[in-house]
Each structure stands twice: as structure tokens, then as C-alpha cells.
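Asks: Pasting the sequence and the predicted model now:
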Amino acid sequence: MSGADDLKVLEKNLIAEIGGAKDLTALDAVRVSALGKKGRISELMSKLGSLPPEERKTFGQTVNTLKGQISAALDARKTELETAALDERLKTERTDVTLPVRPGPIAEGRIHPVSQVLDEVVEIFADMGFSVAEGPDIETDEMNFDKLNIPAEHPARQDHDTFYFAPKADGSRLLLRTHTSPVQIRTMVSQKPPIRIIAPGRVYRCDSDQTHTPMFHQVEGLVIDESTHMGHLKWVLQEFCKAFFEVDEVKMRFRASHFPFTEPSMEVDIGAEAIGKPGQWLEILGCGMVHPNVLKNCGLDPEKYQGFAFGVGLDRLTMLKYGIPDLRAFFSGDLTWLSHYGFSTLDVPTLAGGLSS
């Protein structure tokens, strides 16, 4: 098939086949049969080499023109079929705008209660002028114990209470911090007073039951300057408890205690009225005035500077405020539990709008 009449017949047949294609699959089959490597037009192009030179140019131009016309017809038919398919789809896929909006990932996702409580605590203390300080989870004996005035024979330094790494060649050992107090030490070593920080983060101890886990969360506070006293400590803790539990008044009592890094030291209880259980007391944190030895260990003059420190478990605060009975569930990865106790991703705690609203 090389004459002009044959080419017209071929063009007529291909145009008919293109027009008769009922869907995109059939149209693609026509394209392959015409323009594919072994298609009818491609076979014509392969005959150019066997033609006399005087015929080759004319025949080549004619075949190229035919190829262009067929390609244009294929594109036009493809557009028609795609438009028809879209119209058919729109007829069958209709949206009932009266239905309620389906919740998306933002509405279905949940913030872990501990993360939410951390944001609440940061919001409260930021309003009092505290900044957030952070430090490494892996610490040295010096930062975790020595500079905090904790003696070598203290029970907290034993293997049954602290996670130690393998000893180094010089006999020293790194450990997983047992509190966020090393962040206070690092701050006092690197920053001159006045200091007003909170130090939230993960801490680790060898303990596991309904109210204890090997890893938990803690936030500690530190204030160092030349005039801070016990009254300031009590006021800060009282204002924090009122803001956190979202009550107008809170009963507090301070019981004498002992911590190596504070003197005097106190345990703090609050009246359970704050969580709807009148007539009971709840122990929530420990605190005290920073021990002079700790100030000396950090290069601060205890005759010039003084301050207070406190520490509270974020997990315990979460359990008290939101009525969660078992600490171990915090780390179970149970999506059903999280959907019940978790918070909306858009529920950002603010003092103005309400911490837990």
C-alpha cells in the first residue's frame, strides 16, 4: 500500500476506527495499531528506504501528513472520551451537602495527656517570668549527684535505684538522669544570677508498679538571686496550684522533710478539694531553699546569692487533674485509651482561654 489512493483509504479507515472507539482503552488500541512500532503508518515509514530517490521525498511528506492527521484525530477523540467519562462520573458521584462534616486527621488526632499537662505547666510559669531550660538525658555522676550535695553512700546512687552505663577505663560511669536537677546545675554553672527557670523532661529510675514506671516525666523550678526567700517560694507554688487546678483558692500545707540539695526542705500537700475530693490531703511536690553547698559547687557565693527549688512529677499531676488511675497506661500505646484521655490538637492551653477548656 504505497499509492495516494491507498493512503486515502487507510486514512478513512483509521478515522472511522477512531470515531468508533467507545472508551479510552479502545482508543489506545487504535493508536497502537496505527502509530505503534509495528503499526500501519509506521510500516509505511519503514518502506522509504526501498523507494527511488525521486519518490522518497513526496511519499515521506504524504505519510508524515497522514501521521499528523491521525495524531490530531486521536487527541480530539481522547478529549471527547475524557469529558464524557467525567460527566458520567459527576452524574453518579453526588455530595449531600446536608450531611455533617466528617472529622479529618486534625479532629481525630489526640495529644497525649502528659504533653498537654506540660504545655499547661509551661504556660503558667511563663506567665510568672520563668524560662524553659533543657539538658541531656545521659548525665555524669558529678552533675546528677556530686554537685547536688548528694553523698556517695546515698541510696539513690546505688545500682538498684539508678540506671548506670558500663564503667569507663578510668572507672567513671555515665547514667540516665534520675531527676532534671542537673539542668539546674548546668544553668547555674553557665549563667549568672538572677536565674528563674523551669526544667521539664524525662527522668529514669529502677521502679515499676501502678504509680511508678522506669521512665517518667518531671518538671523542676529554680530561682536564684540576692533577695529571694521562703515567702516567694510559697507564693509561686500557691499561684501555680490555683492556676493548674483552675480553682480560686487552694489549701496548702508544708511539711518538714530532707533533700540533700535544699535546706530547709519541705514536702507540699494540697487540699483535695481542688480535684473534687474534700477532706483529704494530696502530696504533690518537694521543695526548699537551695543548699549553700550546691551554690558553692556551681561557683556562686552563698553569702551573696540564695534561692529556692522545687520538683513535681508531670505524670502525677496528670493523674490527679484528669482522673487517670494507672500510670502504666501512659506508655502502653493504646489508641482507645488515648482517644478517651487525649486532647484535641487544636486545644492549646492558655491562661486567658482556660487551660483545659
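Replies: Received it, and whenever you're ready, just let me know what you need. Residues are numbered from 1 along each chain as shown.

Asks: all contacts plus neighbour counts: C-alpha atoms, from now on.
Replies: Fine.

Asks: tell me the secondary structure for Phe59?
Replies: helix (DSSP: H, G, I helix; E, B strand; the rest coil).

Asks: how much space between it and Gly20?
Replies: According to CA to CA, to the nearest Å, Phe59 and Gly20 sit 28 Å apart.

Asks: Looking at these two, which one has more neighbours?
Replies: Shown here are Phe59 and Gly20; by other CA atoms under 10 Å, Phe59 has more neighbours (20 against 13).

Asks: Which residue ranges of the stretch 1-150 of the chain form strands?
Replies: 110-111, 131-132, 138-140 (DSSP state E, counting those that start in this stretch).

Asks: Tell me which of those is the most buried.
Replies: strand 110-111 (a mean of 18; mean count of other CA atoms under 10 Å).

Asks: Remind me what it packs against, helices and strands.
Replies: The contact analysis (3 or more CA pairs under 8 Å, 6 or more residues apart in numbering; DSSP states H and E) places strand 110-111 against helix 335-341, strand 343-344.

Asks: Of all those, which one comes closest to Val132?
Replies: Closest to Val132 of the helices and strands packed on strand 110-111 is strand 343-344 (CA to CA; 22.7 Å).

Asks: so what secondary structure elements neighbour the closest one?
Replies: helix 105-108, strand 110-111.

Asks: let's see 10 Å
Replies: Under the contact criterion of 3 or more CA pairs under 10 Å, 6 or more residues apart in numbering; DSSP states H and E, strand 343-344 touches helix 105-108, strand 110-111, helix 113-127.

Asks: ok, second structure coming up, stack it against the first:
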Amino acid sequence: MSVLFDVTHPALVHLFAGPAETLADRGHDVAIAAREKDVTTTLLDAAGLPYVVASRAGSGPLSRVAELPARGLGLVRLARRLRPDVVVSQVDPAAVHAANLAGASAVVFDDSEHERLAAALTHRFADVVCTPASFRRAVPNQRRYDGFHELAYLHPERFTPDPGVLREHGVDPDERYAVVRFAAWDAHHDVGRRGFSPAGKRRLLAALSEVATVYVTSERDADGALAGLAADPLPVPVDAVHDLLAFADCYAGDSQTMATEAAVLGTPAVRASAFAGDGDMSNFRELEDEYGLLASFADEDAAVDRAVAYARSPPHEAMARRRERLLADKVDVAAFVVDVVEGAA
């Protein structure tokens, strides 16, 4: 069969790279339509995966809407040329409509209950919509699985942290260090919401730097909050960030994806988000309430306090036990993706 993967975000490179390689190894034709956003194409290059750029991300909460026509046209042209049997995407109206026009099955992965507008334009046109088992909404053509997107690439069957990679780039995996990630918060569903404020970013980095080396990755620093602060940029290439995260004594930030990555790796993880609380996404609630692998706060001062406590005295043994219980309960999501794609064809 022929499969087209729609990769619109760096996290989707990780989600789909393993399944794409497995499908190619099984003799299927695999193609990737990329969206130039952050380090998406850099990660694809590092993974050795060929791709075609279908569109480029703009800036601001309405940029995705403005980009949609160009992306839709690019995907339709690509789909008509490749004639895929299956188009695989996250929530992306352009991908499912390209699949429909090309006569292909559309397989969608969705783990965000907050994504309403794009979901309404995507779900009903998909043949299969895959969601985590704890997903709080019923959606058309839904198929639930017991796992998280991040387990497609951080499950022990797929990833083993390598301390040698860190040493090659001057990082001692036994040193005390924290990884901090700040997101842009410019998606349309983020309007009126935020993670760390500029002042909160400064407090977090200043407090963490007193007890550990701090490595910072940020989508942008438009507010200048990071200028002159005692923090280092990531010392490893982007394709080695999970090795850095796995050996960290603490993760803190307002990124949704990296918070989950840290949690499933068993790294003490703190997340500041306006979404935190009873209305939070189901994956965060499950990681926090069921497994104790994540601490989410709407109050950024409370997030700073917890992050500093973790960095000062990391609960590695407790987190390792909780992670083992999580892994015993969850599936290998990459294998699930392959099964769904082959089944849809």
C-alpha cells in the first residue's frame, strides 16, 4: 500500500517516524508532507526521512487559518500525485480533505480535548479517529487506545536513553541539571490563555539556577524574559533532547508535549498552564492523578516552588516505580499506529 503522513508539528515527527520506518520495512510506499514549523524539518532530516514541504507556519493565533488554503492545495496536489491508500495525520482539516479527494482512507490521531474548531472540521471526514482511552469526548469514528502519543517514541521498545550522547556534547549525566521549556502560546486554542508570564520565567530560571545547571529551550522570546538570565541553551542537538530529558533531575515549563515526555520518561516534571485543574486535558489528569508523574499548576509561583524542590531533592526512585506501573498499563503506541494504518488500507 501507499501511505502519506501529514507532519505539521515537531512532536508529530516523533509520533510518526517509527511507524513510517516500520511500514517501509514491510514493503509499503511511505511519503511525508511536512509543515515548516520550529524544528520540524530539522528533526526529519536528522531521522533520515525524506519529505515534501506542503506549507510554512506563520506567527500569531490566526496564522493557521490563513495558512490552511495553501496547505490544503499543497496536500491535494501531493495526494493526487502519490495516490495514497491511507493519509495519516493529527487534527488537520487539510489532510482529511486531501484524503477524501484522493480516494484514500483518512486516519487521525487526537489527544487534545481543547482542540475544538479544527476537530469539528476534521473528525467527521475521517475514517478512523484514534484517541487515548481516557479522552473525555466521544467523537465520530472513534477508536480508543490505552496510551499517549509520546509512548510511540519513548516506550522502552523504542527508546533507550544514551548517556554517551550527553558526554559527547559536554554534559555529565550525573551532574545536577534541569531542563526548562517555554512554548509560544500562539495557537488559536491558546487565545486568552498562557503558561509562565515573563516575570514567572525569570523567577523560575533564577530559582533553579541556585541549585542546578539550567538548560533552556524556548519557541521564542518575544517578551525578552530570558535576556541576561543564568541559563544555558540546550547543549545537545534537537534529535538528542530526549536523552537530555531522561537524565535530568527536573523538567519545568509550559510546553504540553515536553511535560508529557518528561513524565513518561520518569523525570520529575512540573507544568505551568492556565488549563491546569479539573478542566485540563485527560492525559495530564491521568499522569498526575493516576500515576503521580506530573505536577500541573495554574499558579506559576506554586510551579516554581515545586520545580525547585524537585531540583534540590529529585525523587528519582519514586518516579521510576511510578513509570514502571505506567508502562505495565500502556501499549506500544508505535505498533498501534502501524496496525491501524494497515487495517485502514
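Replies: Nice, I can see it. Bear in mind the structure is a predicted one, so any value in this text is a computation, not a measurement.

Asks: After superposing, what score do the chains get?
Replies: Once the chains are laid over each other, their TM-score by TM-score structural alignment, normalised by the length of the second structure reads 0.24; 141 aligned residues with a CA RMSD of 6.8 Å.

Asks: coming back round to it: indicate which one of the strands of the stretch 1-150 of the first structure is closest to Gln218 of the first structure.
Replies: strand 131-132 (12.9 Å).

Asks: the helices in the stretch 201-345 of the second structure, which residues?
Replies: Under the criterion DSSP state H, counting those that start in this stretch, the stretch 201-345 of the second structure contains helices at 241-246, 256-265, 282-285, 300-312, 316-329, 333-344.

Asks: Which one, of these, ends up nearest to Leu78 of the second structure?
Replies: Using CA to CA, the helices of the stretch 201-345 of the second structure put helix 333-344 closest to Leu78 of the second structure, at 18.9 Å.

Asks: So what's the residue count around Leu233 of the first structure?
Replies: For Leu233 of the first structure, using other CA under 10 Å, the count is 19.

Asks: That one contacts Val290, correct?
Replies: No - the criterion here is CA atoms under 10 Å, and Leu233 of the first structure misses it with Val290 at 11.1 Å.

Asks: list residues touching both of those two?
Replies: With contacts taken as CA atoms under 10 Å, 6 or more residues apart in numbering, Leu233 of the first structure and Val290 have Leu222, Val223, Gly307, Phe308, Ala309, Phe310 as neighbours in common.

Asks: Go ahead and confirm Asp339 of the second structure touches Pro19.
Replies: Yes - shown here, Asp339 of the second structure and Pro19 form a contact pair, counting by CA under 10 Å, at 9.3 Å.

Asks: more crowded one of the two?
Replies: More crowded of Asp339 of the second structure and Pro19, by other CA under 10 Å: Pro19, with 23 against 13.

Asks: Which helix or strand contains the more buried one?
Replies: helix 10-25 (DSSP states H and E).

Asks: Report all helices and strands that that helix contacts.
Replies: strand 2-7, strand 29-36, helix 40-47, strand 86-89, helix 151-154, helix 256-265, helix 333-344.

Asks: Tell me which of these lies nearest to Gln142 of the second structure.
Replies: helix 333-344 (11.8 Å).

Asks: can you pull the buried residues of that closest one?
Replies: Neighbour counts using 16 or more other CA atoms under 10 Å place Val333, Ala334, Phe336, Val337, Val338, Val341, Ala344 of helix 333-344 of the second structure among the buried residues.

Asks: Tell me which stretches of the first structure form helices.
Replies: Taking DSSP state H, the helices of the first structure run over residues 4-20, 24-35, 40-46, 53-92, 105-108, 113-127, 141-144, 181-190, 230-245, 292-297, 314-322, 335-341.

Asks: Let's have these in a markdown table, adding distance to Gln218 of the first structure.
Replies: Output for the helices of the first structure, formatted as a markdown table (distance: least, CA to CA, whole Å):
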| stretch | distance to Gln218 of the first structure |
| --- | --- |
| helix 4-20 | 73 |
| helix 24-35 | 63 |
| helix 40-46 | 76 |
| helix 53-92 | 56 |
| helix 105-108 | 28 |
| helix 113-127 | 9 |
| helix 141-144 | 15 |
| helix 181-190 | 10 |
| helix 230-245 | 15 |
| helix 292-297 | 20 |
| helix 314-322 | 5 |
| helix 335-341 | 20 |
